Each structure stands twice: as structure tokens, then as C-alpha cells.
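Colleague: what shape does this take:
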Amino acid sequence: MPDISQLSINTATVRARYSLPEILEAVARNGIPAASPWRDQIAETGLAETSRQIRDLGLKVSGVCRGGMFPANTQEGLAAALDDNRRAVDEAAELNADCLVLVCGGLPEGSRDLAAARAQVRDGIAALNDYARPAGVKLAIEPLHPMYCGDRSVVSTLGQALDLCDEIGGGVGVAADIYHIWWDPELEAQIARAGKDRIHAWHICDFKRETKDLLLDRGMMGDGVADIAMVRGWVEAQGYTGFHEVEIFSKDDWWTRDIDEVLQTCIARHREVS
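Modeller: Model (predicted):
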């Protein structure tokens, strides 16, 4: 049975009504040991202030969300994406994050060339890893459900993400998010292929049977159809001992609730069904 010492809260779970300082304070107040902040929230608060508050509260950082978004129509666009990703590495290093999560990016506007976009993702991650490794920052490729291939990620399966890891090497790994990968018939085999050294993050929520919004209607653990505990068992069988990071986008439900209610529910559901 999972323990609260393994729990982390991705700040997207409660960001609709609360600032990053308020979220971090609530995470600590509820006895949760870690959080994963988003870069726009870090920028709004200030990197130095965010780092100070995390240290003062005694929190750990399971990941920084997010780098990636590599594909572009021009060389200038590709260069700008890489520059922004280097800044993301700097932020992850300052916060001593377990990893920088990469949402790789979809097709550039007007393009139908999936192969070219995937090549840009590969080249972008390889170049970024040359910058991240000396900084001690692990890059975690997060495959997204195929419904996001057009606008958010041309990397849709754990197998595709691991193919990139094989090509790039250098310690690049994956972020396994149950919302995006629960459906994959090759999932158990691909988790075994990832092994201990390449699973850098484990994200949990639930996939609702009748979702109202493909982006903003994720379920709390236990409210959907994903067998979270089974997949966690596969992940932990590989030797993964990192945080279980709750990441819920829920505009009409969990985002409307009091932060302590949400966090207490996360604690209970993590223990009972995750």
C-alpha cells in the first residue's frame, strides 16, 4: 500500500484558485513531502523566491513542468525552443528537481509531416541533453495520449519515448503518466524495457469513462477506468522508488474545490487505490 512519504503534488492539480506560494504552503501543511511546479508559476513567483520557499518548507521537487515543444517551421523557431529549454534546465537545477519533464511538441502550424516533427524532437532533446548532463538534470520524455499528437506531442507511446532514449542515450529517460499510457497493450513490456534507470517520473490520476473534455477533465484516482495499482506494480517491479506525482487537470470539479479538501483526497486515494 502506498505511503504519504511517496506522494508528490503536481501544482496543476490545484492551480486554478491558488498561487504557487499558497500551493507549496498547503502541500507542506498537509504533510506531503514533495511538489512539482510549472514554469509559468515559477516565473510569476520568481525562481529565487520559489527555491527559498521550497527549502524553508523542507519540500522536495519531483519534477519541473515542463520543457519540450521542440518542433518549429523555421531555424529561428527551433533555436528559440532550444534556448527556452536550456532555461528550463537551469530552473530544474536550481530547484534540485528529480527531473525536467519534456512534453515534446506537436506538428508545427500548417504541417502534416509527422516524421519531420519527430526528427526535430529527437534532435532537440539530444542537443538539450548536452546542456542538461553537466548541470545534473535528468530529462524525462513524457509520451502523451495519441489524441494530443497534433498540438502537444508527436510522441504517443512509451515505446516511442524509449526509442528516443535508445537513440539519444546519455541518461535520458521517461515520465510515465497513467492518464496517457494506461490503454497501451504493450505497456507492461515497455515498462520492463525502461527498467529502473530510465523511469524518471511516475504520474497518477485517472481516465474517466465518459470524459467531458480531453484536456481538462481528468479524474481523481479511483474515479475512472485505469488500473493504477497494477501499472504501479509494473513500475515498482523495475526498482522505481521515486515519487508518485498526482497531476489532475479538472476545470469543472477538482479545480473548483478548496485546496485542503483536494490534497486530503489525494492523500486518501493515493493510499487506497493507487
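Colleague: C-alpha from now on. contacts and neighbour counts both.
Modeller: Will do.
Colleague: and the helices in this structure?
Modeller: Assigned by DSSP state H, the chain shows helices spanning 20-29, 39-45, 47-57, 75-94, 114-135, 158-168, 178-181, 187-198, 228-237, 259-273.
Colleague: quick check, central residue of the chain?
Modeller: Val101 (5.0 Å; CA atoms, centre = their mean).
Colleague: quick check: the gap between that one and His203.
Modeller: In this structure, Val101 and His203 are 11 Å apart, going by CA to CA, to the nearest Å.
Colleague: how about Glu186?
Modeller: 18 Å.
Colleague: who has more neighbours, the two?
Modeller: More neighbours surround His203 than the other of Glu186 and His203, with 22 against 13 (other CA atoms under 10 Å).
Colleague: my read: that one touches Val235, true?
Modeller: No. Contact between His203 and Val235 fails when scored by CA atoms under 8 Å: they sit 11.1 Å apart.
Colleague: pretty sure Ala135 contacts Ala92?
Modeller: No. The pair Ala135 and Ala92 fails to qualify as a contact (CA under 8 Å) at a distance of 9.2 Å.
Colleague: who has more neighbours out of those two?
Modeller: Set side by side, Ala135 and Ala92 show more neighbours around Ala92, with 31 against 14, by other CA under 10 Å.
Colleague: quick check: neighbours shared by Val101 and His203?
Modeller: Ala175 (CA atoms under 8 Å, 6 or more residues apart in numbering).
Colleague: now for Ala26, how many residues are close by?
Modeller: Other residues close to Ala26 by other CA under 10 Å number 16.
Colleague: ok, now Asp258?
Modeller: Neighbours of Asp258 using other CA under 10 Å come to 12.
Colleague: repeat that for Lys196.
Modeller: 17.
Colleague: now do the one 10 residues further on
Modeller: Here the count is done by other CA under 10 Å, and Asp206 has 26 residues near it.
Colleague: could you also give me the structure for this second sequence? I'd like to compare it with the first:
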Amino acid sequence: MQVDGLSINLATIREQCGFAEAVDICMAHGITAIAPWRDQVAAAGLDEAVRIVKANGLKLTGLCRGGFFPAVDAVGRQKAIDDNKRAVDEAAALGADCLVLVVGGLPGSSKDLATARRMVTDGIAATLSHARAAGVPLAIEPLHPMYAGDRSCVNTLGQALDICEELGEGVGVAIDVYHVWWDPDLAAQIVRAGRMKRILAHHICDWLVPTKDMLTDRGMMGDGVIDLKGIRRLVEAAGFHGAQEVEIFSADNWWKRPAKEVIATCVERFHSCCQA
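Modeller: Here you go, the predicted model:
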């Protein structure tokens, strides 16, 4: 039976299988929407990945990831822009709904967050005309503040929407509950995102207490403290009714379990914990 409204970010089973096997497992569980990572696509080969997507009638809720714009010099910044344009081309070939941007943190030994954020905005701006021509929206994914130094200096939905306002059409946001659930301004910013029509993706997992690793200890939905249904209600009230995309990095738990078990659990938890 097809599971409507659920997408699997293939990072969720990245340690167990490659692109083709992951697709087969998702399809066997009635899931026809996925979000692969660029390294997974590259390992399969872009042409083969496109063939698999088309042969199975898959919907791609996003391609992960572009971004990492800040750099210590102009050469590094241009290298990032060039790579983001390649990522746009890959997303276009795969028919992805958006290219997800993890924008990057402080370059080198810098402590200047304001300048890093300016580099992010300028880098997205330099990529945007290429993305518009390819028909690929760019989805800024604000990350939890614990990643401000190394992975993303855009840490709230409000900051991401400020960039969207500055740059105009073709840029939106990916709302990942893991990164934004704590924000006291979240409800108001989701309303703002809806008013701007900038919600491009909705990612789900859970925040474990305690969290043992900053990157690879995300929880399965229902195992933590995030109000998944409440956030989904806000997202839908703001006008986004696209799939909820499960993205779980879990080195000591879910990445060690059989992929079929993980996906079956995702389906069960989606029905029991996530639907508004």
C-alpha cells in the first residue's frame, strides 16, 4: 500500500545500502518519495540515478546538499559557487523539488558571524540566476545554533527568511524540526514563511534527551521531545502540504539496524506520531 505524505531522506539508511537498494526498500514499503544526497547519487552515477528515479516514478522532495559558501578568500568562495551550480544541475536532472542548502559556518579561524552570513547571502545570490534558469528552487535549511561555527551560520527560520526577502523569488526554506523546534519565535516565523510562500520542504526526526552526539544522535519520531504534530499543524496552516521527509543521522542506533526495519519503523511512526 502506498504511503502518501511520507518521504525518506536517504541519509536515514546511508550506512546500510546504496542508492538503488535504498529505492527498492522504500518502494517495497509503499514509499514513492525520497531525498538523496549528492554523494549517494555520485556513487550510483547521475545517469543511473536518473534512470532509477524515472523507472520507478519517484518524487524527489529535495537533493542534499548545496551550500558551504563562506571561505577564507575569493578563490574559495568562487569554488563553492561553482560547486553549487553543479548541484543545481544534478537536482534539475533528477527532477528534485529543491536543492537543500546547508550554508556553511565560520571560515578558517574567523569569529565574525556577520561577515560569514554576508558571504552566505552573496553566495546564494551568485548561484540564483543559474538555479532560476534550471527551474530548481534553493531551500535554505537553518541549522541548530550548535552548528554555527562549522556547518551553518544561519540558525533560525527568521534569519533564513530574511535572506529570502533580500534575494527574491527562487529561494525558500527547508523546515527541519531537529534544528528549529526550540525557537521561541518558530510559530510566528512559520506564519511569515507561509505568507511569503517560501516553505519548500519539511524534515522530521526527534530530539533525544540526552543527546549524545551533536551530529549523529538524532531520534526516530516519537522517541524524543519534539512536538511533531504541533509543528506539522503550523506548517500546514501556513499552506505547505508536501511530504514530511524523515532524515535521521543515528550512528549508534538506526544506522546499525537492518534498513528494512528502519524504513518499516519510519512508516509506523509517521502514522502514529507525525500527522496533524
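Colleague: distance to Lys212 of structure 1 added to the helices of structure 1, as CSV?
Modeller: Converted to CSV, those look like this (distance: least, CA to CA, whole Å):
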stretch, distance to Lys212 of structure 1
helix 20-29, 26
helix 39-45, 26
helix 47-57, 34
helix 75-94, 32
helix 114-135, 28
helix 158-168, 25
helix 178-181, 15
helix 187-198, 25
helix 228-237, 21
helix 259-273, 20
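Colleague: quick one, which of these is nearest to Tyr148 of structure 1?
Modeller: Each of those has some distance to Tyr148 of structure 1 by CA to CA; the shortest is helix 178-181, at 9.6 Å.
Colleague: the closest one vs structure 2, average offset?
Modeller: By mean CA distance after the TM-score superposition for structure 1, the fitted helix 178-181 of structure 1 averages 0.2 Å away from its aligned residues in structure 2.
Colleague: counting contacts, what elements does that helix pack onto?
Modeller: Here helix 178-181 of structure 1 touches strand 199-204, going by 3 or more CA pairs under 8 Å, 6 or more residues apart in numbering; DSSP states H and E.
Colleague: helices or strands up against the strand it packs on?
Modeller: strand 139-141, strand 173-177, helix 178-181, strand 244-246.
Colleague: most packed of these?
Modeller: With neighbours taken as mean count of other CA atoms under 10 Å, those reach their highest mean count in strand 139-141, at a mean of 30.
Colleague: what's the average distance of that strand to structure 2?
Modeller: Compared with structure 2 after the fit, strand 139-141 of structure 1 shows a mean deviation of 0.4 Å (mean CA distance after the TM-score superposition for structure 1).
Colleague: residues near Arg55 of structure 1, how many?
Modeller: Arg55 of structure 1, neighbours per other CA under 10 Å, totals 12.
Colleague: cool, Gln41 of structure 1 as well?
Modeller: A count of neighbours around Gln41 of structure 1, defined by other CA under 10 Å, yields 18.
Colleague: confirm for me that it is in contact with Leu20.
Modeller: Yes. Between Gln41 of structure 1 and Leu20 there is a contact under CA under 8 Å: 6.0 Å.
Colleague: what do the two both touch?
Modeller: Joint contacts of Gln41 of structure 1 and Leu20 (CA under 8 Å, 6+ apart) do not exist.
Colleague: residue contacts, the residue nearest to the centre of structure 1?
Modeller: Applying CA under 8 Å, 6+ apart to Val101 of structure 1 gives the contacts Gly63, Val64, Cys65, Arg66, Gly67, Gly68, Leu139, Ala140, Ile141, Glu142, Ala175.
Colleague: of those, just say which sits nearest to Gly222 of structure 1.
Modeller: Closest approach between the contacts of Val101 of structure 1 and Gly222 of structure 1, by CA to CA: Ala175, at 20.9 Å.
Colleague: hang on, the earlier thing: out of the helices and strands packed on strand 199-204 of structure 1, which is closest to Val14 of structure 1?
Modeller: Among these, strand 244-246 comes nearest to Val14 of structure 1, with 10.5 Å by CA to CA.
Colleague: how far off centre is that closest one?
Modeller: Taking CA atoms, centre = their mean, to the nearest Å, one finds strand 244-246 of structure 1 lying 9 Å from the centre of the chain it belongs to.
Colleague: that strand vs structure 2, average offset?
Modeller: Mean deviation of strand 244-246 of structure 1 relative to structure 2 after superposition (mean CA distance after the TM-score superposition for structure 1): 0.3 Å.
Colleague: hmm, who's touching that strand?
Modeller: The contact list for strand 244-246 of structure 1, computed with CA under 8 Å, 6+ apart, reads 6-10, 13, 35-36, 62, 201-205, 266.
Colleague: switch to 7 Å and redo it
Modeller: Under the criterion CA atoms under 7 Å, 6 or more residues apart in numbering, residues Gln6, Leu7, Ser8, Ile9, Asn10, Trp202, His203, Ile204, Cys205 lie in contact with strand 244-246 of structure 1.
Colleague: who are the contact partners of the first one?
Modeller: What it means is Gln6 of structure 1. Per CA under 7 Å, 6+ apart, neighbours of Gln6 of structure 1: Phe243, His244.
Colleague: and it, what pairs with it in structure 2?
Modeller: Aligned by TM-score structural alignment, Gln6 of structure 1 pairs with Gly5 of structure 2.
Colleague: excluding chain neighbours, what is closest to Ala87 of structure 2?
Modeller: Leaving out its chain neighbours, the residue that sits closest to Ala87 of structure 2 by CA to CA, 6 or more residues apart in numbering is Gly66, at 6.2 Å.
Colleague: that neighbour reaches Lys85, doesn't it?
Modeller: No. Using CA atoms under 7 Å, Gly66 of structure 2 makes no contact with Lys85, being 8.7 Å away.
Colleague: the two - which one has more neighbours?
Modeller: Gly66 (26 against 20).
Colleague: how close does Glu245 of structure 1 get to Asp253 of structure 1?
Modeller: Applying CA to CA, the value for Glu245 of structure 1 to Asp253 of structure 1 is 19 Å.
Colleague: my bad, Glu94 of structure 1
Modeller: Using CA to CA, Glu94 of structure 1 is found at 33 Å from Asp253 of structure 1.
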